[in-house]
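**Student:** what follows is a protein structure lacking sequence information:
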């Protein structure tokens, strides 16, 4: 890293600290409280120096103007009026915006609007200091009182987040590597047991040695030449007994030492892992700190006066959890402005301040992170919500939902009351993105009316949803996650040593001090894919899985990574199979399934014999033209997983978010599509409606359609088949092999 890059990295943290302190002082001034304006002046001065060190002339110039203005405020030569507050707020937002975009604009130009606003303040005639009681600013302070002794400063070391992530991965990798200590301990325990058996044998031999010695004496007295050989053998046995006893004592001592050291290492590794995970906790300000500026900027463009308050951003929260909430929170803030902000004249008529206030608050309650976005705007329009839901077919025309039920409709996918799609309205996607993000984190979201006016959205997610150590493996062309605690051992097995036992490929391993025979089953086969063992250069990579007393060696294509990742809830696909315990987002927002080790071990016990004998299915990709499948599902996780499964088998895949989207795609690219896999419950047009439209279209009527849904009621199945579905698969009983077999038959 070059010098300027290092300076910019330091500036990234330092400027946030200074801007946060200045904004806190401004907020206190607005509410009539006290603020340390000398500290504000010093921070503007420090910000100017930091910008100069990084050669950021535009930021340096704005900071210089702020420094001059704060100096006048400290001296009582300039009032802290509304115009000054607005100018300072705009300047801080422009500084934050320039700092946030340094990667795209390394040398940002001077923001003319902020510079002009500050110049107007600085050009004003110096005002005589008014009476203290009339000032909302620094002069209206209580008489000076002795300051308490400062508390010892907390030493803070700034470390790059990538380095912390790398440390966490290394520590979790170390924890998995140390699991090999179990194998060493088992081997030593077995040697110790063998040594005790040998010692008992030697004791029995020693008891007979007296008889052998007496026989040797009699033979010698009789002049038998065999006496010398017998005495030499007896002497050799005595030396062997002594050496064997020394070795047995050494093995026993080594076993005890290994047991103690393994326990100490495990404890140290656990503490190290906990400390490394704790380093991943960062102040929420690092993710949400810039949201005030973004929302104010959006409101300025719309000509709406808005004040943004950010509270609780000093809380240390898992960075991954904050990242998962980043987009939903911004959407909530934008939504508050879009649907809640009233024109200034309307707010004045209602006795409200001219500017709407939007407040983002974070708090920890018990084991939950509680995130609250509240505004004092016009509040939710219940009648409009209900009417929109009726128009979009989300409720029956004659339905009369309660207030709580109506407010819950805003989280339905596709629901939006926005009149137009623009930057302010969040592109009209509604609040379903918030509900989906909360659900992925095993949490919930709720909209309430605020008192006395406005809207209040509360998102509650468990802190335990933050991160879990995962072992990422690849099988059948797809990446899966296994809980780190479930991987008892990682092994490279010589393929030549894997032999069938009762028709099942098996390997002999030392486990818990004894040799056991463990079945070796391809992970892809357990999940409904290829059943041949993945062998590479004579070796098989496998993960030893344990469920109670049952063991299974899951053979994989490769070991991908060890990392602590956010794990969301399991998708509805295969819910009844017991094979999936959640989902995790990998690079480029690609979801992967997290597997349930207990379900895998149980499945291995059920089908290992059948898997050993069954041939691998032929890949559909062997066809001359790759068949194209249209996947239609409103859940991004489900449709992405289905797409991954199908593409791994060689199919070309299109995806659509609902029935209307699918119909548009089919009318445009219908000749390219060979088969449709559709969910039933979707916004705008559900799966049944899509199926009816396909069968009613002469150009599409022969197109095979598979309905795959969580609705497994016999009446729903009959309805789907009566409408012309070629197959109906319930997600709870989903088996990857069943879907692929069904598609193969229809194509």
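**Tutor:** That came in fine, so what should we check first? Everything numeric in this text was worked out from a predicted model, so none of it was measured.

**Student:** every contact and neighbour count from this point should use C-alpha atoms.
**Tutor:** Noted.

**Student:** gap between residue 154 and residue 274?
**Tutor:** 21 Å (C-alpha to C-alpha, to the nearest Å).

**Student:** which helix or strand contains residue 559?
**Tutor:** Assigned by DSSP states H and E, residue 559 belongs to strand 558-565.

**Student:** same check on residue 59?
**Tutor:** helix 57-75.

**Student:** ok, now residue 555?
**Tutor:** strand 550-556.

**Student:** now do the buried residues in that strand.
**Tutor:** 551, 552, 553, 554, 555, 556 (16 or more other C-alpha atoms under 10 Å).

**Student:** which outside residues touch stretch 601-608?
**Tutor:** Stretch 601-608 is contacted by residues 504, 519, 521, 526, 545, 546, 547, 550, 551, 552 when judged by C-alpha atoms under 8 Å, 6 or more residues apart in numbering.

**Student:** same thing with stretch 267-284?
**Tutor:** 161, 164-165, 167-168, 171-172, 174-175, 312-319, 322.

**Student:** related to what we said a few turns ago, can you list the helices and strands that the strand holding residue 559 packs against?
**Tutor:** Secondary-structure packing of strand 558-565 (3 or more C-alpha pairs under 8 Å, 6 or more residues apart in numbering; DSSP states H and E): helix 161-177, strand 468-475.

**Student:** and the angle from that strand to strand 468-475?
**Tutor:** 160 degrees (axes from the mean of the first three to the mean of the last three C-alpha atoms, to 10 degrees).

**Student:** after strand 558-565 comes which helix or strand?
**Tutor:** strand 567-568.

**Student:** how about the contacts made by the residue nearest to residue 368 when sequence neighbours are not counted?
**Tutor:** Take residue 368 and drop its neighbours on the chain: the residue closest to it by C-alpha to C-alpha, 6 or more residues apart in numbering is residue 462, 4.2 Å away. Shown in contact with residue 462 (C-alpha under 8 Å, 6+ apart): 367, 368, 369, 441, 442, 443.

**Student:** surely the fifth one meets residue 463?
**Tutor:** No: between residue 442 and residue 463 no contact is recorded; they are 9.8 Å apart, counting by C-alpha atoms under 8 Å.

**Student:** mind listing the helices for the stretch 101-250 of the chain?
**Tutor:** 112-123, 161-177, 180-221, 226-279 (DSSP state H, counting those that start in this stretch).

**Student:** got another one to weigh against that:
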């Protein structure tokens, strides 16, 4: 096979293998689900046919034996026991190894185990590895050719046709597979188009030509439509990676001896594909930690009047310009005292350090930090939480940690909806332009003159009965000079928190193509990136979650003003 054909086969095979694993894991809780059994059988049958057609004869031979075991489930002569699911998952792993040109065990032993699990002690026969399956094993649908109007006498002998309603003509596929690199290239082109469109709008506005303005408006409308269409292609549901978590929990339950239930909520929540691809590893680290450190053993849970099986819940939802992904367990929670002792032992803090409970809990994200007494295959080296923190930070997100002794731990990942193009609000501060993500903006109000002269790093403003802290961006940026009259407050929100950003002037909204900051400037946490404006100038994009966090820091002025309002 040439490289393109091989890539097509692997994409199809990977999809089938993922579906197969998901079906096998679902059989644990729905062993009598006939539709689920049929799905697993179809996955095996298609994988066998395509494998044989593309020259993977050893794979086709093994899958044929695997398929024979599930024939017993289809016929009703056997049930999907836990033993069958366990050995089937081993068979699945062997299929993955064969696709990679490796071997993960003795295929004959796996097939014998499958036979035993369905009640047949005779090993399941399979075709010889050097003989490809016959063409009948490959499902190929060929649309019928147009029939002439001439009536033809039917043959005397009956033709073998299955009973039931006539099948509808085959329809052309409504989806196609494209390379991720091509999609990224397309997104880059759209980004450059948006920048060019902004430049054209700037020129048209200066020219005052009605014809040029009309054409510019048409191009803006088309560019916006192309941007939205391209962004929708890039968006991927979280369910694209949750299948591997089901398998992980299944294996962790076997390794730890703890019955574990995985609950998935909001799997249809969509994120930019570049974000989803990087989420798998940190989420797997969090699940491992929850299973190994968080959940108690069955006897301890019974003594605590908890269900014997521990629960790990992975949920996702949209919140403005962010996606919130939360992983929670109902285990023993984090021990702040133990974390403090380990941090002092490792020299991360001094013995006299006065830290809040939340600050102590966040020490678990320090590189190499672990409270485990011994290193196991699952954890103990202090790498997992560090990986989570660094990965989420690289994605311009943040991590919130909350834990109650005896009640469990909740870790919330706050991530930007996309890393490509957003709608932005362009503002001016001390003669410089900055962009605020429009999805995070709640409202814009004018700064009262009575509050204009108060010198502090944080203030409070009463907006319809609610106190909202606000930050003068001139002070945050260290800009020289004094602001002019009629400053505006842009109220933004993130993670349930609100802050007002004081700016000199509101310029307007625009499409913002996000450009990453250089490594030299990546440490500036109040900026999440930069964009190129229509006149070629660069505007920094404000990091709203970072500014909201900054506004929560206590200061004498906050306490004084709060007393005045209460």
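**Tutor:** Arrived safely. Nothing here was measured: the structure is a model prediction, and the numbers come from that model.

**Student:** got a TM-score for the pair?
**Tutor:** With the length set by TM-score structural alignment, normalised by the length of the second structure, the two chains reach a TM-score of 0.57; 405 aligned residues with a C-alpha RMSD of 4.8 Å.

**Student:** hmm, back to that, tell me the one among the buried residues of strand 550-556 of the first structure nearest to residue 20 of the first structure.
**Tutor:** residue 556 (49.5 Å; C-alpha to C-alpha).

**Student:** show me what the closest one aligns to in the second structure.
**Tutor:** Residue pairing (TM-score structural alignment): residue 556 of the first structure is not matched to any residue of the second structure.

**Student:** so what's residue 556 of the first structure closest to, chain neighbours aside?
**Tutor:** The nearest residue in space to residue 556 of the first structure (C-alpha to C-alpha, 6+ apart) is residue 475, at 5.1 Å.

**Student:** same check, this time on residue 678 of the first structure
**Tutor:** According to C-alpha to C-alpha, 6+ apart, the nearest residue to residue 678 of the first structure is residue 632 (4.5 Å).

**Student:** verify the stated contact: that neighbour with residue 663.
**Tutor:** No: in this structure residue 632 of the first structure lies outside contact range of residue 663 using C-alpha under 8 Å: 10.1 Å.

**Student:** quick one, which of these two is more surrounded?
**Tutor:** residue 632 (30 against 18; other C-alpha atoms under 10 Å).

**Student:** relative to residue 413 of the first structure, how far out is the more buried one?
**Tutor:** 14 Å.

**Student:** just residue 98 of the first structure next, same as before
**Tutor:** Residue 98 of the first structure is 35 Å from residue 413 of the first structure, by C-alpha to C-alpha.

**Student:** and the strand holding residue 555 of the first structure, what does it pack onto?
**Tutor:** Against strand 550-556 of the first structure (3+ C-alpha pairs under 8 Å, 6+ apart) you get strand 468-475, strand 514-522, helix 523-526, strand 539-547, helix 597-613.

**Student:** out of these, which one sits most buried?
**Tutor:** Of all these, helix 523-526 has the most neighbours on average by mean count of other C-alpha atoms under 10 Å, namely a mean of 25.

**Student:** if we ignore the residues flanking it in sequence, what's nearest residue 105 of the second structure?
**Tutor:** The spatial neighbour of residue 105 of the second structure that comes closest, neighbours along the chain excluded (C-alpha to C-alpha, 6+ apart), is residue 94 at 6.9 Å.

**Student:** so who does that neighbour touch?
**Tutor:** So residue 94 of the second structure contacts 103, 104, 105, 107 (C-alpha under 8 Å, 6+ apart).

**Student:** nearest the geometric middle of the first structure, what residue?
**Tutor:** residue 566 (2.5 Å; C-alpha atoms, centre = their mean).

**Student:** residues in contact with it?
**Tutor:** Contacts for residue 566 of the first structure (C-alpha under 8 Å, 6+ apart) come out as 320, 321, 441, 465, 466, 467, 468, 584, 585.

**Student:** count the residues that sit near the third one.
**Tutor:** Think residue 441 of the first structure. Other residues close to residue 441 of the first structure by other C-alpha under 10 Å number 24.

**Student:** that one contacts residue 568, correct?
**Tutor:** Yes: counting by C-alpha under 8 Å, residue 441 of the first structure touches residue 568, with 4.9 Å between them.

**Student:** which residues do the two both contact?
**Tutor:** Taking C-alpha under 8 Å, 6+ apart as the criterion, residue 441 of the first structure and residue 568 both touch residue 465.

**Student:** how about the residue nearest to residue 556 of the first structure, what does it touch?
**Tutor:** 523, 524, 556, 557, 558 are the contacts of residue 475 of the first structure under C-alpha under 8 Å, 6+ apart.

**Student:** ok, residue 560 of the first structure next?
**Tutor:** Residue 560 of the first structure neighbours (C-alpha under 8 Å, 6+ apart): 471, 472, 473, 474, 479.

**Student:** mind doing that once more with 6 Å?
**Tutor:** 472, 473 (C-alpha atoms under 6 Å, 6 or more residues apart in numbering).

**Student:** can you show me the strands along the stretch 551-700 of the first structure?
**Tutor:** 558-565, 567-568, 580-585, 591-595, 628-632, 652-656, 675-678 (DSSP state E, counting those that start in this stretch).

**Student:** between the helices of the stretch 101-250 of the first structure, which one is nearest to residue 399 of the first structure?
**Tutor:** Ranking the helices of the stretch 101-250 of the first structure by proximity to residue 399 of the first structure (C-alpha to C-alpha) places helix 226-279 first, at 49.3 Å.

**Student:** so what angle separates the directions of that closest one and strand 558-565?
**Tutor:** Using the same axes, to 10 degrees: helix 226-279 of the first structure against strand 558-565 is 50 degrees.
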